[in-house]
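Chemist: sequence and computational prediction follow.
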Amino acid sequence: MTLIDDEAPTLPNGLSAADARAEAARAYELDRAHVFHSWSAQAEISPMTITASAGSYVWDGDGKRLLDFSSQMVNTNIGHQHPKVVEAIAAQAAKLCTVAPHHANDARSEAARLITTHTPAGLDKVFFTNGGADAVEHAVRMAKLHTGRPKVLSRYRSYHGGTDTAVALTGDPRRWATDSGTRGVVHFFGPFLYRSQFHAETQQQECERALAHLEQVVAMEGSGTIAAIILESVPGTAGIMVPPPGYLTGVREICDRHGIVFIADEVMAGFGRTGRWFAFEHGDVTPDLITFAKGVNSGYVPLGGVVINTAIAETFAHRAYPGGLTYSGHPLATAAAVATIRAMEDEQIVENAATIGAEVIGPGLRELADRHPSVGEVRGVGVFWAVELVADRATREPLAPYGSSSPAMTETIAACKSAGLLPFANYNRIHVVPPCTVTADEARAGLEILDRALDVADRHVTGER
């Protein structure tokens, strides 16, 4: 951890330490007076102020440098302040800041072309949105209009966004407060061997039984009523549960047999996060619709979208698609996407994510699991990993209850931050999700901090050590 002070007088953005602290204090004051935060009880939060960022690091309001193992919202895949993307945004702003979505412009056209160079054959059309949730909204709308069917199936332990349909599809507690149960959504259990719903003992059993369960849900709901099955190719904030071999292939087969649209939600897992351009590539399947956001331009300017296959695109060849957004394919956002994708290609960023996961993060986390009784399981791929923390390894009692936190988790997260690591935490898990550009040395440094923080979690273990 580096402390920015009078001996190290400037931050990466050129602010002096004193000016950065003054700016941070003012920002915090105004935030608490006027900003309404998402997913929060407003009077009970003390948000961290970020004053600067560079590469794999951010600087907080006190001048502390923290290694960003959260990638913010798991979206800064190319790291902070990548110069090629910053330059592209500035150049586009000087050229054409905004344009109505019914006009063509070169930034949007090139972004669509580049995206489809990394999708399977036959997925050649891109509808741009402002983010992941509205990408899901539109993908579902397209599927329903294409099939003429009213229902969509999604799994428990999933997250698809905070807007109306997207949050109804979500299979975790963020749905509960606003769930009316009237959106034509049916939830099912996906494979998760560590907390199996199917009494499975192996990944193969878990896969077979999860697919049999899904087949039964389709039969009970009536296959002719189901427009789509939507899956995060690797569920993200719900737990980074990499599907067992054969599962996505089995879902694809069920969809084909019943005329159901297969939507791959790649909002978090896409654009390098799992060491592939898209996470569904690990399952060797081709979806009908792909939703994306986050990593497409690392969140530098809000952008999302839906990649559409030929059959669904043809549905709207001579029939107007009833949907649109004022900022669909905004030139600043799509210029950022063009620069991001080119940087990822030129700098082999996707390959770096795969290497770091296989050679540093995966082995490192497994070593931590061997040493710390609070670690029930580690799982992941690429730079997309979860550390499942438990109070008792035998019973697998989570260190925080489902849908909530706990003093033990709060203390563990605080230990990470005080030592210079910014983690991503959800319920009883710490997710290890640094930028895809993270170096081996940075990844090892982060794991060393996490190792020490887990000593705090170990003190809360009640079961056998």
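Modeler: That came through fine. Being a predicted model, the structure only gives us computed values, none of them experimental.
Chemist: from here on, just use CA atoms for contacts and neighbour counts.
Modeler: Noted.
Chemist: excluding residues flanking it in the chain, which one is nearest V234?
Modeler: For V234, ignoring the flanking residues on the chain, the nearest one in space by Cα to Cα, 6 or more residues apart in numbering is V242 at 5.2 Å.
Chemist: where does I290 fall, helix, sheet strand or coil?
Modeler: Using DSSP: H, G, I helix; E, B strand; the rest coil, the structure places I290 in strand.
Chemist: is it true that it touches F280?
Modeler: No. Counting by Cα atoms under 8 Å, I290 sits too far from F280 to count as a contact (9.7 Å).
Chemist: who has more neighbours out of those two?
Modeler: Each of I290 and F280 has its neighbours counted (other Cα atoms under 10 Å); I290 has more, 29 against 25.
Chemist: tell me how far that one lies from A343.
Modeler: Using Cα to Cα, to the nearest Å, we find I290 at a distance of 22 Å from A343.
Chemist: one more: P245?
Modeler: P245 sits 31 Å away from A343, going by Cα to Cα.
Chemist: burial count for T395?
Modeler: 10.
Chemist: go on, the one 5 residues further on?
Modeler: Neighbour count of A400, defined by other Cα under 10 Å: 20.
Chemist: V234 too?
Modeler: Around V234 there are 27 residues (other Cα under 10 Å).
Chemist: list the contacts for it?
Modeler: I240, M241, V242, P243, A269, A279, F280 (Cα atoms under 8 Å, 6 or more residues apart in numbering).
Chemist: which SSE is the first one in?
Modeler: To tie it back to what came earlier, the one meant is I240. Using DSSP states H and E, I240 sits in no helix or strand.
Chemist: ok, it - contacts?
Modeler: I240 neighbours (Cα under 8 Å, 6+ apart): V234, R379, G380, F384, W385, A386.
Chemist: give me the distance between it and D134.
Modeler: Noted for I240: a distance of 22 Å to D134, by Cα to Cα.
Chemist: please apply the same query to the fifth one.
Modeler: A269 sits 17 Å away from D134, going by Cα to Cα.
Chemist: how about Y427?
Modeler: Y427 sits 25 Å away from D134 when distances are taken as Cα to Cα.
Chemist: got another one to weigh against that:
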Amino acid sequence: MSTNQQTLDLDRAHVFHSWSAQGALTPFVIAGASGTEVWDYDGNRFLDFSSQLVNINIGHAHPKVVAAIQEQAAILPTVAPAHANLVRGEAAARILAKAGPTFGKIFFTNGGADANENAMRMARLTTGRDKILSTYRSYHGNTGAAVVATGDWRRVPNEFARGHAHFFGPFPYRSEFWSDSPEQEAERALHHLERVIVAEGASSIAALLLEGIPGTAGVITPPPGWWAGVRALCDKYGILLIVDEVMSGFGRTGDWFAWQNPELNPDGVVPDLVTFAKGVNSGYVPIGGVVISESIAHVFDDQVFPGGLTYSGHPLAAASIVASIDAMVEEGIVENAATIGREVLGPGLHALAESHPMIGDVRGLGVFWALDLVTDRETREPVPAATIGALKKELMDRGYLPFTADNRIHVVPPCTVTAEECLRALAILDEAFTAVEG
């Protein structure tokens, strides 16, 4: 019979973990999962309000997706990307139907990092320019150019790619621009962005790479006017707009893509390229891709695209995409995420903040939220790492699996989460904050 200890022993003996010093690790053991719950071999059950890496949008072990993978494995478990395959075409068609009529093709990749790599490559080849601008508060993946496009600390020891520059995006709660309103934050951030474009040389810039909502950086919902202003600057200077929807896409915000959310993008701004990955099939099988506008796709009608991947559009992954999108439509899962955010999680987290002074800010929508924790609400000084560690322990002890980053707790359950599960989670969060504060 399998045990937690057996699993840990094997892991510590043989597995090298990402983003970690290896010596002191004690990974959390997961033996199985269903819906919004995971469990270990000792029978302990946890509400998964991390969605693992904020990607289990359809919930754990959704039977329709599992069945689709099993059925495809019996028909054709793998196929080279140069061949035509029905399920790959169906997956591409499903995604394009949600992206909208300005998009025409899907280039499939293995995950989000290489989706961003290839989107940047397409932008460079289309424009004949080299440079990519992205924000400091961002994460775009851990491959050569994607990690350099990333703005956070992980970029610094990996800066081997050329042609990247960074700027500060809008963040009303922790403004770099001394703003006193979201509207002013957008105005000043756009002024800063234009100054960076000019200073870097507008004619050298191929694309802006921006997350639909910066996720790992703190679920930073863009203020009114941001997307319209970005699109206007791109059009003014002949720069392409790439939107990274790896974390924010496929239901997470209560929309198929964050850039389609009418609250965030009331002007209906449309990007030139969209990247996606784990959310499209909840990571059941690794896959990612680039949603390509018709105009950019036509650039490569006669020009060779110099890129490819052995597992591009892998049939098991493609089958899981078709089943996931169909189930999300049939079961109203995207609508559920929007309703949960509007009626349960949003009000519940704001009520939690009223009871706990440590919660300085509540940000988010759909099932994509962050609690920004502070030692003092006036100074907005972030809580130390020890406080996050203590909160994580209290939450885990109560059967809640959290997603933590810096001084924040991200509240990011599957899009299938129920109101009852959210109320349980809110009660656990209340207890954990009370224990740490008291």
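Modeler: Looks like it came in fine. Since the structure is predicted, the reported quantities are computational estimates derived from the model, not experimental observations.
Chemist: what TM-score comes out when they're superposed?
Modeler: The TM-score (TM-score structural alignment, normalised by the length of the second structure) is 0.97; 433 aligned residues with a Cα RMSD of 0.9 Å.
Chemist: rewinding a little: who has more neighbours out of Y427 and D134 of the first structure?
Modeler: D134 (26 against 20).
Chemist: whatever residue of the second structure lines up with the more buried one: which element?
Modeler: By TM-score structural alignment, D134 of the first structure lines up with D114 in the second structure. If you go by DSSP H and E, D114 of the second structure is part of helix 112-127.
Chemist: P245 and A343 of the first structure: which is more packed in?
Modeler: Per other Cα under 10 Å, whichever of P245 of the first structure and A343 has more neighbours is A343, with 17 against 14.
Chemist: which helix or strand contains that one?
Modeler: helix 331-346.
Chemist: specify, as a residue range, where that helix falls in the second structure.
Modeler: So helix 331-346 of the first structure sits over residues 315-330 in the second structure, by TM-score structural alignment.
Chemist: give the buried residues for the matching stretch.
Modeler: Residues of stretch 315-330 of the second structure classed as buried: 315-325, 327-328 (neighbour count, 16 or more other Cα atoms under 10 Å).
Chemist: need those in JSON lines (columns: distance to N85 of the second structure).
Modeler: JSON lines is the format used below for those (distance: Cα to Cα, whole Å):
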{"residue": "P315", "distance to N85 of the second structure": "8"}
{"residue": "L316", "distance to N85 of the second structure": "11"}
{"residue": "A317", "distance to N85 of the second structure": "12"}
{"residue": "A318", "distance to N85 of the second structure": "10"}
{"residue": "A319", "distance to N85 of the second structure": "11"}
{"residue": "S320", "distance to N85 of the second structure": "14"}
{"residue": "I321", "distance to N85 of the second structure": "14"}
{"residue": "V322", "distance to N85 of the second structure": "13"}
{"residue": "A323", "distance to N85 of the second structure": "16"}
{"residue": "S324", "distance to N85 of the second structure": "18"}
{"residue": "I325", "distance to N85 of the second structure": "18"}
{"residue": "A327", "distance to N85 of the second structure": "22"}
{"residue": "M328", "distance to N85 of the second structure": "23"}
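Chemist: from the residues you listed, pick the one nearest N110 of the second structure.
Modeler: Comparing those against N110 of the second structure with Cα to Cα places A317 closest, at 9.4 Å.
Chemist: which residues does L67 of the first structure contact?
Modeler: Contacts of L67 of the first structure (Cα under 8 Å, 6+ apart): S56, Y57, V58, G420, L421, L422, E442, G446.
Chemist: of these, buried ones?
Modeler: The neighbour-count test (16+ other Cα under 10 Å) marks S56, Y57, V58, G420, L421, L422, E442, G446 as buried among the contacts of L67 of the first structure.
Chemist: need the counterpart of S196 of the first structure in the second structure.
Modeler: In the second structure, the residue matched to S196 of the first structure (TM-score structural alignment) is S175.
Chemist: which element is the closest residue to that match other than its chain neighbours on?
Modeler: Closest residue to S175 of the second structure apart from its sequence neighbours, by Cα to Cα, 6+ apart: E185 at 7.2 Å. Per DSSP H and E, E185 of the second structure falls inside helix 182-200.
Chemist: how far is that helix from where the chain is centred?
Modeler: Taking Cα atoms, centre = their mean, to the nearest Å, one finds helix 182-200 of the second structure lying 24 Å from the centre of the chain it belongs to.
Chemist: mean deviation, that helix versus the first structure?
Modeler: For helix 182-200 of the second structure, the mean deviation from the first structure after alignment is 0.7 Å (mean Cα distance after the TM-score superposition for the first structure).
Chemist: next SSE after that helix?
Modeler: Per DSSP H and E, the first helix or strand lying C-terminal to helix 182-200 of the second structure is strand 205-211.
Chemist: and that next one, what does it pack against?
Modeler: Secondary-structure packing of strand 205-211 of the second structure (3 or more Cα pairs under 8 Å, 6 or more residues apart in numbering; DSSP states H and E): helix 112-127, strand 131-135, strand 240-244.
Chemist: just name the most buried of these.
Modeler: With neighbours taken as mean count of other Cα atoms under 10 Å, these reach their highest mean count in strand 240-244, at a mean of 27.
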